[in-house]
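> Kindly generate the corresponding structure for this input.
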Amino acid sequence: MRTTSSITVGRAAEIGLLGDVLSAARQRAGGAVFLLGEAGIGKSRLAGECAYQAYGLGLPVLRGRGSSTGTVTPFRPLIEALSSRFRAAGPPADLELAPYRPALARLVPEWRDGASAAGTGAYPETVVELAEALLRLLAVLGRDQGCVLLLEDLHDTDAETVAVLEYLVDNLDGLPVLLLGTLRAEPGPALDLVRTAERRRAATVAELRPLPPAEVAALAAAILESEVADVPAAVIDQLAARGDGCPYLVEELLADMLDSRALHRGEDGRWTLPGGPRTGVPSTIVRSWSRRIDQLDPQVRELLLTAATLGSRFSVTTVQLITGYDDRTLFSHLRSASEANMIVPDGAAPDRYAFRHALTADAVTAALAPAERAALARRAARAIVRTDPELADERRQLVASLLLAGGDRAGAAVHFAEAGRRMLEAGAASSAVILLERARELAGDAERTTVTERLLPALAEAGQLDRAFELARTLPPVHADRGPARTPAVERRIDLHTRLAWAAVMAERGPDAVAQVAAVRTLSADRPRPEQDAALAVVEGHLALLPVHDPQDRTDTATRLAEAERRARQAAEVAERAGLPVVACQAWQLLALLARERGFDAADACLERMLAVAEAHALPVWRVEALLRLGANAFMRTGDGTRLERAREAAAGLGAIMLTQTLDGLLAMNAVLRGEWDTAREIVDRCLDATARLRNLAAHRYLLLCSATLAAHRGRGRETERELARFRQAGGEESFLMPLRYGLCRAVGALLAEDRAGATAELAAGLVWEQEHPSVFYLAGRHGLHPLLEVADGRWGRAELDRAVASPAAELAWNRQFLGFAEAVLLGREGRPAEATRAVTEARLTAAPFPLAHHLALRLTAEAALADGWGDPVTWLRTAEEYFHQAEVQPVAAACRTLLRRAGASVAQHRGGRDAVPARLRTCGVTVREYEVFVLLAARPGNQELARKLSISPRTVEKHMANLLAKTGRTDRAGLCDLASELCGEG
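Predicted coordinates:
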């Protein structure tokens, strides 16, 4: 008789909760629910009930579970979940998922294409990038009616999966997704995540309690296919007393009663327990399973015992390696075990079977004597190593666990350490930390140092820098050999401290980086090998750019940066000769930053070399880094963002989500400077939340500053301050972005409020900041807007402007426009009006891509031209006034009108219909009424006909005609009619 029930007994509150959250997910009110309880308490049964409800409602269900073998496999539950849904159907075709396909391909290898295939060129996406990709996939999958991600046995899952789940839990609100997880209340990362999420009210936790006696009776009746009243009271008493309210134990105790014939149907068909209640020690679950196994064929028994040493789920291939059975014999024995209701096929993985319950495998192995269990584990480990010496995938971890179970701690440590090394190379740093920490605990004193040296880079890559630096201080000292050769131990330690220094400098932890560099210098006796010095030079070069550098270094900034550039160039050459392409790319990237002070041709040459190295050595991430910087330089030099767009396409195609977000920020700022407000707003709105979720702090701060700069360039002061407050809350005022905040944002905003003193003060503050900190931002005002204001206000003369123009940053289009207008103002002041006018014409050509800056500079230049009597300030002011009126920047528009009146020029009245006047005529001051006359002139009518058609007097027509001739510069009526014929199609 079947001794399990498909009916869920009790759990009414939990079933109601699951129904509610399913309904919420269908209404785009997603969330996370975790079922918490001991083994056998009914978590999987409830999860299955939820899946059944979801299927009935038409919701897709993605189902996976943690590993029960003790091995660490990054993202295993997620891989199973996606495979359960997409193995046959293939990936969703939605275009919005295209940028995330490379990251998702890590979970579903079948989705990999040539660009994202695994190998040396694969992009090592971060866990948060992968989590964001999964979040987008789930949102698309549940777009119509919601979806469920069901993950079981999370207590057995890996650190990377826990990190992904933490991200999902925090970001499901507003999405059509239900995350349902099950786990035991066992200490570990998964339980920590669940408890933390519960405290933050980011997830709902349902703790499953033991069934009360009445529900135990209902469960027994369901199994026996009887009414509760027909089940002997003694049976229910025993089940309640000995089953502890655990459904699995109740089922097993009942099965034991049935197997032993203690419980059976009498001749009248009623259930009977002839012996009455048992008063001695009850038959335990272990003895029950032992008896069942003993009844099986010996070879089937051996197979089950072997499988149980591997955990509650096991690979058929691994069992075959250990037992040596051929396919026919193996599957015959598996079938026998399945028919005995001991194992079941694992639906999530075709090559796997699972014991009927997680406790079943424990009960099977517990039936063995300790010595027999240890011998069985050692035999299994030897068999696996003998048949698979390379120990690929999870098998090395499995061998380590078997050796540990067999009492060989040293052997287990060796295999855990090697598994951790491989995991780190595969980019799973958090899982590598777990394995290496395990190896460190098992290793003897002699081996512990070597394991620790492997652990430290894993900690650094996993973001656990504090733990890494703390552990590094516990390493026993190694003594540097003052001779020409150093011991391998010293060489390893030098490499270790260099890697930690690079991690520290990338995290902008200057003091920690300085300490690691000092350790390298001490170990190498200040005589590192050329390859070591190359890697060290890159670290020290970045240190020179950090606000915090070696406090003992009293060298001035310029000298320090010059020395950093010299050493970085030498490092690039050494790295290329020594076959160290990553160090070479790091060096060329650093050189490109440092070379900007000499000119952008030099910087681009470094980046082109970096690009060549990356492409020659199949380093796609470094290739995109090079394209990003080349695109940024091209935009600064020309105002054209085409190369930035191409770099973004390359980053998105690679699945480099964080690099893509960096490029989105640059494109957003590009759009702001070009006056493409809607484009800038769309990019910021699309990317801001995602950068916050990914904790991509650099890109997030930059996008916040873009948002503030966008508001400032539209003359929206309150909105600017609100966005700057968000920038400040994100730590922006402790970042390298401050020059942009002073000059590109606040100074421009002040000018649009006609607060020239405020703009000057902001630019001055930016200059002070840049004097105290190395800056890589060349559009912040120091090289363009600041010189224009200084010249316009009479504080700068020819010598100061010539120095500004001689700077390499003067060649950048954004700066060049302002410097061109400054040159015009200075020429006009020097009494060279013709040259000044030509300078304005040239500056306006340069300024064409930047309409706001163009018209703002035109307004400043026109004021100077009026004062000094040169050029065509009236036309320039009308052009600027028209632009700022249309842009709704009223302070500047009003200032232009005031200057026009001062010049004795007419001021346009912005009546209805003015937009119909072509820009060419609006800038000449043509009014709406004058344009009505102008349009009719294309047919060359007389004044009387014009007066009749427009219902105005002939005298008024004559007045309009005179104004049109004066404003358009035409000498006679015929010329005016020709112009009307030319422009009558414009509007």
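
> Only C-alpha atoms from now on, for both contacts and neighbour counts.
OK.

> Look at residue 350 and say how many residues are nearby.
10 (other CA atoms under 10 Å).

> right, I mislabeled it, should have said residue 457
The burial count for residue 457: 24, using other CA under 10 Å.

> swap in residue 241?
With other CA under 10 Å as criterion, residue 241 counts 12.

> which secondary structure elements does the helix or strand hosting it contact?
Using DSSP states H and E, residue 241 falls within helix 233-243. Packing partners of helix 233-243 (3 or more CA pairs under 8 Å, 6 or more residues apart in numbering; DSSP states H and E): helix 213-223, helix 247-259.

> one more, for comparison:
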Amino acid sequence: MPLVGRESETAALRAALDDCRAGIGTTVLLAGEPGIGKTTLAGAVAGWAREAGTVVLTGRTGPEIGTPPLWPWWQVLHGRPEHDVLAALPEADGDVAALRGQRLRAFETVARGLQDRPGGTVVVLEDLHWADEATLALLAHVTGRPGVLAVGTYRSTERPPALRAGLVALDRAGARRLDLRTWSGAEIAAVAADVHPGWRPVLLELSGGVPLHVRELVATLRAAGLADSPPARPGWPLGIPASLADITAERLSRLSPTAREAVGAAAVAGDAVGCAELAALCGLGADDALAALDEAAGAGLLVASGPAPDRHAFPHALLRDAVYAGLPAGRRVAVHRAAAAAVAAGTMPGEPVTHLLASATDEPSRAAAVRACLAAAAGSRAVPDRAAAVLDAALALPGVADADRCALLLAAAEAEFAAGLAEAANHRCTTAADLAAGLDGPARAAVLARASLVVRGLGGPVNTTVLELAGRALSALAAHTPDDDATRARVLAQRALAAADVLGFDELGDDPAEAFRLAERSGDGLALFDALRARQHAASGPDGVAERLEIARRMAGLTHPADAGLWGSIWRIDAALQLGTIETVDGELARLAVLAEQLGWPLAHWHRHRMTAAVALLQGRFVEAEEAADTALDWARRTEDRSAVAIDTAFRTELHRLQGRAGELVPALEDAARHAGTMPIFQAHAGSMLAAVGDTVGARYWLDRLRPVLEDLPHDGRWLPTVASTAQLGADLGDTDVAAVCARLLAPYAGYFIAGGSGSVRCDGSVSRVLGVATAAAGSRDEAIRHLEAAVVAEDRAGALPYRTMSEIALAGLLVQDPARLDLARLDAAAGHAERAAATARRLGMPEELCRADGVLVTIRRARQDRTGLTPREREITTLLAEGRTNREIAGRLVLSERTVESHVANVLGKLGLARRAQVAGWVAEHGPVR
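A predicted model of the protein is given here:
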């Protein structure tokens, strides 16, 4: 069949095939409306490849609800060893984490099996607009593999979420899109060369230039014997087949009853059919089935598919849809029921859910469809979008019992939460909870409890709904299942965590302890998991760090659920940052990376990359910190956790401040104030940022908000960073009262580092540094020096170079502040700290700290000069010695005797602590001209 109007596409595809045969891989996506010619082009590529001796593998997706994930790839890999790799993936019983990890390994095995084959490999995947997320993900994984040309087709008029996300991933992987246009009048003329020219305007108007419609209309003209004659009158004379459905019905009518039955059965089956399927669906024997298939193929309604002689499929999905729509309802239901039985018996591929849904016409058949949908969704846990689609199809059935509707809603909510759609999941949970009002007591309690536990581990507005659901669930559990310790423990823990986020840390009450007691008594692993989360949050203040380490150990030891190890690792990192034991963090980060890959959750990847960024920032690796933060932010936006995105702003304020770029984030800070302006931790960080850019009025505004609440801040995970930032802010603004209060509050934690105890955003160095700054502002200079000396040691040990730099600058400045105690030893100590701070600031890229260090060094030089005790005459002589003048030259210049000059030179050397006159020039170069 000629490729009319496809010259540029043909050139691009032939070039891609040549590249494939030369060992270069690519993916080409053919897009357009139904009937535009995507299948024709894909078939042409396959034909060219076969002629060149290149292996061609084909697969097709289908629109049926319940089609197994990766179904077209099963077709592509049929008979190949990679097929067994996909077949080995677990279906219904595995955790999402395990499924994601195994899926990634399986994808890599498939890709490697296809690549680098002599002559290349062509993979054709049709109708990707119906593809599940996993199918598209594997296509993206294969894209660019050496010697693999993948050709995919999809309808541009249908863009479900899986396809939209898949196209983004494919674009990133380097796939090329070709959007096919409709035919012009000239191109229709080329196709209809044997049709009288008078028909061509009619064909263009009626078809809209869609190639499939054009070809069907032309075929109808030929079949009616009218193609050779001009139109007798304007318009379409053959019953006006305004849609492909009408054309298809007319062509079907010319088939024998047996062939029509076979084509109808093929439309119900949805995929290629052969003798086995027609025997199950129509009761046809092998000979009758083959004859029917041959007749349908002769009429162009079916085409041979695959190497087996009896395998036939529709040439285009739109044609299959037209046939299906024309089937009488009773016939459709009967064939679907037969198909469901055949799939269940293993004589047909697929899942029974597709056919059970289509044949659910009474209470027993609806119940069977619901059970099948729940099972299919459980088997698609690694593909949440497909699971939700299956469950929604069951929910759309009329007359489904309330208990079943609740089960479907909650299963769909769990799928949506796994996909990062927390708000949608909460909406379903609320709907299920409301619907449960009509159930008996224990059933209602079970639904409410499950609804309250779906959305977890997030911050932000979603917790308002979670808190309300947990309250309803606890009331129902107390009334109807008071002895269910495990469920009550889980819901108590969930309520505690939601209340802490929505109402504040003080609202935790006794829930964490009670949840832990009930969980331990029940021995239920899931209950213990939830109870440990609540207990960890209750101990998130700095006094609870030892307890949190024990909680983390227990959490990491749980085998279920899949994310237990994730939280155990995160909590150990939090504790290590707060204790300053940074040497233990690297191992935990490596473990966190493995866990994130295994789980595949956006939330897990976010935690991994934000923790990586925090450690890089602490150690002064600013470029790495920003790169990791960018990656973390990308994952955060997929979680629907608004606090995750806000955390990025808090991280970048510190990164930019250290880099001298604080002004860049002031607009973002003002925007964030609308959402977080009532939070003390935000107020403290905002004030510090404004002070850093010189906005003392704005900084004092936030300090005034903090002043009255300092003593009463809840001792939660935010307490230490909040008080430490407030201490620095008070010192910056010269507020001695605030500085003194913060110094008193922080004193018990002098050996800690400034990090949160429940999801550290960053680690801002030693508490002792802030204590030193605050006590200095409050007037206790000696105590401040001791704190800063301790900070330098602690930050040096942790490799916290940016913060050691700040501690050394502050320490050097304090050492030279008291002229009465300023001896040479003190000056040398101050100079050592300031010089190292300047060198580190220069190397890391901290311009403002470099400026401060240089300022301290200037002060030290002047202090050295002031302490020399040189007389005015000796200063003159020192200057001349630095210029290299001899005693005679100095005597002549100053009108002195050489003996007098010798005496002055000896005094200068003694006072400067030098042995030789040649050293004077070096002293002046280091300390500046004497004054």
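
> Can you pull the TM-score for these?
Remark: TM-score between the superposed chains equals 0.69 [TM-score structural alignment, normalised by the length of the second structure]; 811 aligned residues with a CA RMSD of 6.1 Å.

> and the corresponding residue of the second structure for residue 573 of the first structure, what is it in contact with?
Counting by TM-score structural alignment, residue 573 of the first structure corresponds to residue 520 in the second structure. Applying CA atoms under 8 Å, 6 or more residues apart in numbering to residue 520 of the second structure gives the contacts residue 528.

> returning to that earlier point: now the helix holding residue 241 of the first structure on the second structure. Mean distance?
Once fitted to the second structure, helix 233-243 of the first structure is off its aligned match by 7.8 Å on average (mean CA distance after the TM-score superposition for the first structure).

> Give the aligned equivalent of residue 540 of the second structure in the first structure.
Checking with TM-score structural alignment, residue 540 of the second structure has residue 596 as its match.

> One more: residue 564 of the second structure?
Match for residue 564 of the second structure (TM-score structural alignment): residue 622.

> which residues are contacting the helix or strand hosting that match?
Secondary structure assignment for residue 622 of the first structure, by DSSP H and E: helix 620-638. Here helix 620-638 of the first structure makes contact (CA under 8 Å, 6+ apart) with 121-123, 582, 585, 589, 600, 604, 607-608, 610-611, 614-615, 640-645, 647-648, 650-651, 654, 656, 659, 663, 666, 670, 779, 811-814.

> re the thing from before, correct me, but the match of residue 540 of the second structure touches residue 602?
Yes: between residue 596 of the first structure and residue 602 there is a contact under CA atoms under 8 Å: 6.9 Å.

> mind listing what the one residue sitting closest to the centre of the second structure touches?
What sits nearest the mean C-alpha location of the second structure, by CA atoms, centre = their mean, is residue 635, with 2.4 Å. Contacts of residue 635 of the second structure were listed using CA under 8 Å, 6+ apart, and they are 602, 603, 605, 606.

> Identify the residue nearest the third one in space, chain neighbours excluded?
By the measure of CA to CA, 6 or more residues apart in numbering, the closest residue to residue 605 of the second structure outside its immediate chain neighbours is residue 596, 5.3 Å from it.

> that's a helix at residue 177 of the second structure, yeah?
No: judged by DSSP: H, G, I helix; E, B strand; the rest coil, residue 177 of the second structure forms no part of a helix; its state is strand.

> circling back: and the buried ones among the contacts of helix 620-638 of the first structure, selectable in ChimeraX?
Here is the ChimeraX selection string for the buried members of those, based on 16 or more other CA atoms under 10 Å:
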select :121,122,123,582,585,589,600,604,607,608,610,611,614,615,640,641,643,644,645,647,648,650,651,654,656,659,663,666,670,779,811,812,813,814
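
> max-length helix in the first structure?
helix 557-577 (DSSP state H).

> before we move on, the earlier item: these two touch, right, the residue nearest to residue 605 of the second structure and residue 608?
Yes: using CA under 8 Å as the test, residue 596 of the second structure is close enough to residue 608 to be in contact (6.9 Å).

> Now check the second structure for the residue matching residue 983 of the first structure.
By TM-score structural alignment, residue 983 of the first structure lines up with nothing at all.

> Ok, residue 514 of the first structure next?
Checking TM-score structural alignment: residue 514 of the first structure goes with residue 467.

> check which helix or strand covers its match.
helix 462-480.

> residues in contact with that helix?
Under CA under 8 Å, 6+ apart, the answer for helix 462-480 of the second structure is 422-423, 426, 430, 433, 441-442, 444-446, 448-449, 451-453, 455, 484, 488, 491-492, 494-495, 498-499, 501-502.

> Buried subset of these as a ChimeraX selection?
Buried subset of these, written as a ChimeraX selection, criterion 16+ other CA under 10 Å:
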select :422,423,426,430,433,444,445,446,448,449,451,452,453,455,488,491,492,494,495,498,499,501,502
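
> Okay, and which of the contacts of helix 462-480 of the second structure map to helices?
Going by DSSP H, the helices hold 422-423, 426, 430, 433, 441-442, 444-446, 448-449, 451-452, 488, 491-492, 494-495, 498-499, 501-502 from the contacts of helix 462-480 of the second structure.

> right, and residue 689 of the second structure touches residue 662 too?
Yes: the pair residue 689 of the second structure / residue 662 is scored as a contact, 6.7 Å apart, by CA under 8 Å.
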